[in-house]
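Asks: Here is my input; please provide its structure:
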Amino acid sequence: MAHISKNIGFRTLFWAGFWIFLLDQASKFVVVQMLGLRHVQRIEVLPPFLEFRMAWNQGVNFGLFSGMDMRWVLIAVAFAICGFVLWWLRREGGSKIVYISAGILIGGALGNIVDRILYGAVADFLNMSCCGFENPYAFNVADIAIFVGALGLVFFTEDKKKKARKNK
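Replies: Predicted structure coming up:
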């Protein structure tokens, strides 16, 4: 994959992150506030596959450490990860898909940071179950974006050392 100029790359990263952040915050506003999920706690969307189920996640994935007040620690960790990704891209560069992946990851992380700052917890509401298995966990658009962005960085980042050895 061809590297793109860092200016174009960071512009691409910005817009990917911006749209993911906007989609995440808009979806949370519509479902939690406008549809009233905050009060009704459950809305069947496509039973039994998809329902909106209100969960305020104070911990990390799957509610780990939710009994502890880790709000500011998790905010700091999310900012540190975003900073590291930006530093790493500034240093290494990458293809367009790498910058898009980074933007998706950062946009999702910022969406969850905003939740933690405003509410003290992340608003999770998507719940998917299938085939007799009832999933007890909920997630949100930001969680999906973080996962997809991280996968993109893993799969689309070139290892320059391997590439240099291969070209010799």
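
Asks: Going by C-alpha atoms from here, please, whenever you check contacts or count neighbours.
Replies: Noted.

Asks: Who are the contact partners of the spatially most central residue of the chain?
Replies: Geometric centre of the chain, nearest residue: Ile146, 2.7 Å, by C-alpha atoms, centre = their mean. Counting by C-alpha atoms under 8 Å, 6 or more residues apart in numbering, Ile146 makes contact with Ile104, Leu105, Ile106, Gly107, Gly108, Ala109.

Asks: do you know how far it is from Leu46?
Replies: Noted for Ile146: a distance of 25 Å to Leu46, by C-alpha to C-alpha, to the nearest Å.

Asks: One more: Gly9?
Replies: Taken as C-alpha to C-alpha, the span from Gly9 to Leu46 is 38 Å.

Asks: Those two: who's more crowded?
Replies: Between Gly9 and Leu46, counted using other C-alpha atoms under 10 Å, Gly9 has the larger neighbour count: 23 against 10.

Asks: Here is the second sequence; please produce its structure so I can put it next to the first one:
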Amino acid sequence: MAKSKKTFSSKPAGGSMAPWLGIAAIIILVDQLTKITIEKLFTYGEELYVTSFFNLVLAYNKGAAFSFLSNQGGWQRYFFTTIGIGAALFIVYLLRKHAAQKLFCWSMSLILGGAVGNVIDRMVHGHVIDFLDFHWRGIGHFPAFNVADTAICIGAGLLILDELRRVNK
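Replies: Model (predicted):
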């Protein structure tokens, strides 16, 4: 009885990863271009009133979401960079494995682009550059964020939607 030989293909199951990596690359490009622009036009802490609920502001975040751990001694830069790189590698693996699942891959591509955009900031600047500042009637400001953060949030929402659709089938 002959044993069957397993072969490992470098081709992803069910589709190409190229479109998904392309989406992530576009997110990274837009994220980095907007951050470069804001840094060229603003000084740290400078605000530009745009509407009654939105300002542009140059802010730096040494921590994670909502400045979590931002007041630590600097170790968090390497911690969050490592988490971002690990997440990016895992997402590439998931994109390769599930390349034919469109909504899932859209969500993963947005999260990947956002994660890499923020990792670039941490590696180059030691902090993440934020500039989108929403507020409501003088009550308070939502923490400033950026294009990468927006992509991550939209990606997370699409991931939840994808999972709800999968559960309902």
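
Asks: Now tabulate the contacts of Ile146 of the first structure in CSV and tack on neighbour count.
Replies: Listed next are the contacts of Ile146 of the first structure as CSV, based on neighbours: other C-alpha atoms under 10 Å:
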residue, neighbour count
Ile104, 29
Leu105, 32
Ile106, 31
Gly107, 29
Gly108, 31
Ala109, 24
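
Asks: Quickly name whichever of these is closest to Lys161 of the first structure.
Replies: Leu105 (24.8 Å; C-alpha to C-alpha).

Asks: What's the match for that closest one in the second structure?
Replies: Taking TM-score structural alignment, the alignment pairs Leu105 of the first structure with Ile111 from the second structure.

Asks: right, and that match touches Gly155 too?
Replies: Yes: Ile111 of the second structure is within contact range of Gly155, at 5.3 Å (criterion: C-alpha atoms under 8 Å).

Asks: What does Met123 of the second structure correspond to in the first structure?
Replies: Using TM-score structural alignment as the criterion, Met123 of the second structure maps onto Ile117 of the first structure.

Asks: related to what we said a few turns ago, which helix or strand contains the match of Leu105 of the first structure?
Replies: Element membership for Ile111 of the second structure (DSSP states H and E) is helix 102-125.

Asks: If you count neighbours, what's buried in that helix?
Replies: Across helix 102-125 of the second structure, burial judged by 16 or more other C-alpha atoms under 10 Å covers 103-122.

Asks: quick one: contacts of whichever helix or strand comes after that helix?
Replies: For helix 102-125 of the second structure, the following helix or strand on the C-terminal side (DSSP H and E) is strand 128-136. Strand 128-136 of the second structure is contacted from outside by 35, 38, 52-62, 118, 121-122, 141-146, using C-alpha under 8 Å, 6+ apart.

Asks: and if you look at stretch 160-169 of the second structure?
Replies: Against stretch 160-169 of the second structure from outside (C-alpha under 8 Å, 6+ apart): Leu103, Phe104.

Asks: can we see that at 10 Å?
Replies: 101-107, 154-159 (C-alpha atoms under 10 Å, 6 or more residues apart in numbering).

Asks: Farthest-apart pair in the residues you listed, please.
Replies: Distances among these were taken as C-alpha to C-alpha; the most separated pair is Gln101 and Ile154, at 17.0 Å.

Asks: So which of these two has more stuff around it?
Replies: Ile154 (16 against 13).

Asks: The more buried one against Ser107, yeah?
Replies: Yes: using C-alpha atoms under 10 Å, Ile154 of the second structure makes contact with Ser107 at a distance of 7.3 Å.

Asks: What does Gly15 of the second structure correspond to in the first structure?
Replies: So, by TM-score structural alignment, Gly15 of the second structure is matched to Lys6.
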